[in-house]
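Asks: This is the structure alone, sequence omitted:
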């Protein structure tokens, strides 16, 4: 997951108010239930000295939220009387301790959000036929759009009537229409996949037309995956694709980390070396295997790369300490500032000192 899109959040001076809210819509009076949950979170924020303008901004978003059925949640971050980040969570944040559901500090507390975002893999399903295709755009749990791609309708079926010459001419006309419809479908798939940032494309439907579309996808061919079974629900397919994409991403980064670490190359692990690499802007992808989203505190300065366990490291470079924050909050800001990536996995995938490591852009001199 690339952290660059979060840069706009960290361009704000702070302090920040971070709220994780259960917005599940299964209760009989869902709107009232959500309001009551927000009151509890708001009380926790007020106890930490949250600015009234920030609380009002979040409350307006909560009131405007349209309850939907199913188990879900939201993360909301406010600063300077504005909501600067709002996103859906794939499940209620009820597993978070109360102090993490409501957090006020110099930086937003985003690691719980990012951990949950790992289950949001956007992908596209194309049910292909000779006359077009039905596209399903899946952004995450419960977030889908249906789009119909209509191609030329007649003739699209071959027949055996007529003399041999007319028969061949008719078949060629049909195959040309198949190809033109495949081109239209492939173009729409490519464009829609780009717009939603799809990490996978699943092709179903008529075998021959599916092969034509696949051949015309261009760069999007690399996204095509084959599900284990086509006889599953959309939610089961979403979960399967999510697991497959995550496994591939984690495997790729872990393999590179091990290769570089084994030859003393572009890899570091442990808090001291990884934080130093973050300070230098060396980190390309950070590996995080700890379940502890606090993992102690770090000192921070005003700049995104100003983080350290030792105050002197910041002061010696002319910076000023603006506060102490959970280590994960400082790390995420540094990753966003460096436009670096983050991979969250469990310790079984890779054994890292302190639960943290990184693949670097370059070796330190």
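Replies: In hand now; what should we look at? These numbers come from a predicted model, not from an experiment.
Asks: switch to C-alpha atoms for all contacts and neighbour counts from now on
Replies: Will do.
Asks: Contacts made by stretch 21-32 with the rest, please.
Replies: Applying C-alpha atoms under 8 Å, 6 or more residues apart in numbering, the contact partners of stretch 21-32 are 33-34, 37-38, 41, 66-75, 92-94, 101.
Asks: Quick one, which of those residues are buried?
Replies: Among those, the ones that count as buried by 16 or more other C-alpha atoms under 10 Å are 33-34, 38, 41, 67, 70-75, 92-93, 101.
Asks: how about a markdown table for those residues, with secondary structure and distance to residue 129 added?
Replies: What follows is these, written out as a markdown table (DSSP: H, G, I helix; E, B strand; the rest coil; distance: C-alpha to C-alpha, whole Å):
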| residue | secondary structure | distance to residue 129 |
| --- | --- | --- |
| 33 | helix | 45 |
| 34 | helix | 43 |
| 38 | helix | 47 |
| 41 | helix | 50 |
| 67 | coil | 36 |
| 70 | coil | 32 |
| 71 | coil | 34 |
| 72 | coil | 35 |
| 73 | strand | 37 |
| 74 | strand | 38 |
| 75 | strand | 40 |
| 92 | coil | 38 |
| 93 | coil | 41 |
| 101 | helix | 47 |
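Asks: for comparison:
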């Protein structure tokens, strides 16, 4: 996973105020609950020495995700009185937290965003005509609808996104409503629009949700898709599509995407993981464990850092001024002649080194690739003797 979305956090020095907040709205009086949670974190930041301008910048963005249904959260970052980044979290944080530190506390955000797989989700619903204004805000709504009884229309609802953030950061949505007797001749046009959508967003997976009793409607559509896309289609055949307000509504398509993509890696991460396994077969000690990862980052030789969810990281690592200056201890940096260094939380220090050295991050499911310490590193070049961290 590329980490360019974190660039705003590494273009200026800290101190950084970082906040993770549960902003779920599936409770009674959510605004009051969110305000109470924020006040606790605001007070924590002020107690750590955050300036009021920075805290005020954060306050303006808290709860701005009020249009999102269900459980979710926010990650917010500010420095020197300016809001730098606000990201919606597909899952609320395990606990709210506010931290002021030299480095942004961005590792939990990066982990929640992984594996960042682009997808196209399609729901096919067969039923009666829906109200004329139902879905009117969607793009591409077919207006050629007559007033017929139940079972006389096909509705196609599609949405693009990136798993797992699609539910809180949706992409393009299209909706069509077609008389059943026009489906055979209309499906090619719908398939072309879906193919364009998939190509435009570089969808690696197409999740098609259908009624298990209806094989003909989705079969007609899939057969009209380009051959290159048919191999990416996964059919969710569990009766999830039942009509308006059901599975085709906002956020629910993404739940079915999750069933398909949970535990998967993006195509790019899969390739990097395969390269890592080949490398580890030759150089195991240089490929896994926190010591190997830090050594590779010191040399600017890390192509990708692999982290298993729940990796066993040390409490802290040591950083110098320059990006490659990362070490397990202050003594290690002193041995390289580094005279100015500081202790930082290990997850923040690793992410800082990964971003600043242009490496990528792969977050692995727990049992995908067993790793010492839950950490691995794919080297950018053939192994070479260690160089100075200066």
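Replies: Yep, it's here. Fair warning: this is a prediction, and the values are worked out from it, not measured in the lab.
Asks: And the residue nearest the centre of the second structure?
Replies: Of all residues in the second structure, the one closest to the mean position by C-alpha atoms, centre = their mean is residue 113, 2.4 Å from it.
Asks: Spatially nearest residue to the equivalent of that residue over in the first structure, not counting backbone neighbours?
Replies: By TM-score structural alignment, residue 113 of the second structure lines up with residue 117 in the first structure. Closest residue in space to residue 117 of the first structure, ignoring its immediate chain neighbours: residue 89 at 7.1 Å, by C-alpha to C-alpha, 6 or more residues apart in numbering.
Asks: That neighbour is in contact with residue 116, isn't it?
Replies: Yes: the pair residue 89 of the first structure / residue 116 is scored as a contact, 6.7 Å apart, by C-alpha atoms under 8 Å.
Asks: Looking at these two, which one has more neighbours?
Replies: Shown here are residue 89 of the first structure and residue 116; by other C-alpha atoms under 10 Å, residue 89 has more neighbours (24 against 15).
Asks: Now do the buried residues in the host helix or strand of residue 61 of the first structure.
Replies: Using DSSP states H and E, residue 61 of the first structure maps to helix 52-64. Neighbour counts over helix 52-64 of the first structure (16+ other C-alpha under 10 Å) mark 54, 55, 56, 57, 58, 59, 62 as buried.
Asks: Of these, just say which sits nearest to residue 288 of the first structure.
Replies: residue 58 (29.5 Å; C-alpha to C-alpha).
Asks: if I line the two up, what does that closest one land on in the second structure?
Replies: Checking TM-score structural alignment: residue 58 of the first structure goes with residue 58.
Asks: try residue 335 of the first structure
Replies: By TM-score structural alignment, residue 335 of the first structure lines up with residue 354.
Asks: name the element residue 156 of the second structure belongs to?
Replies: Per DSSP H and E: strand 153-163 holds residue 156 of the second structure.
Asks: same deal with residue 190 of the second structure?
Replies: helix 183-200.
Asks: for that helix, which positions count as buried?
Replies: 183, 187, 188, 190, 191, 194, 195, 197, 198.
Asks: Following element in sequence after it, please.
Replies: Immediately after helix 183-200 of the second structure, counting by DSSP H and E, sits strand 205-210.
Asks: who touches that following strand?
Replies: Here strand 205-210 of the second structure makes contact (C-alpha under 8 Å, 6+ apart) with 117-125, 198, 218, 229, 232-241, 256-257, 260.
Asks: Could you pick out the buried ones from these?
Replies: Buried among the contacts of strand 205-210 of the second structure (16+ other C-alpha under 10 Å): 117-125, 198, 218, 229, 233, 235-236, 240-241, 256-257, 260.
Asks: ok, the residue nearest to the centre of the second structure touching residue 165?
Replies: Yes: if you go by C-alpha under 8 Å, residue 113 of the second structure and residue 165 touch, sitting 6.3 Å apart.
Asks: shared neighbours of the two, which are they?
Replies: Common neighbours of residue 113 of the second structure and residue 165 (C-alpha under 8 Å, 6+ apart) are residue 89.
Asks: Residue 369 of the second structure -> the first structure?
Replies: Residue 369 of the second structure maps onto residue 350 in the first structure, by TM-score structural alignment.
Asks: does its match count as helix, strand or coil?
Replies: Classification of residue 350 of the first structure by DSSP: H, G, I helix; E, B strand; the rest coil places it in coil.
Asks: thinking again about what came up before, comparing the helix holding residue 61 of the first structure with the second structure, how large is the average distance?
Replies: Helix 52-64 of the first structure, aligned to the second structure and superposed, deviates on average by 1.7 Å (mean C-alpha distance after the TM-score superposition for the first structure).
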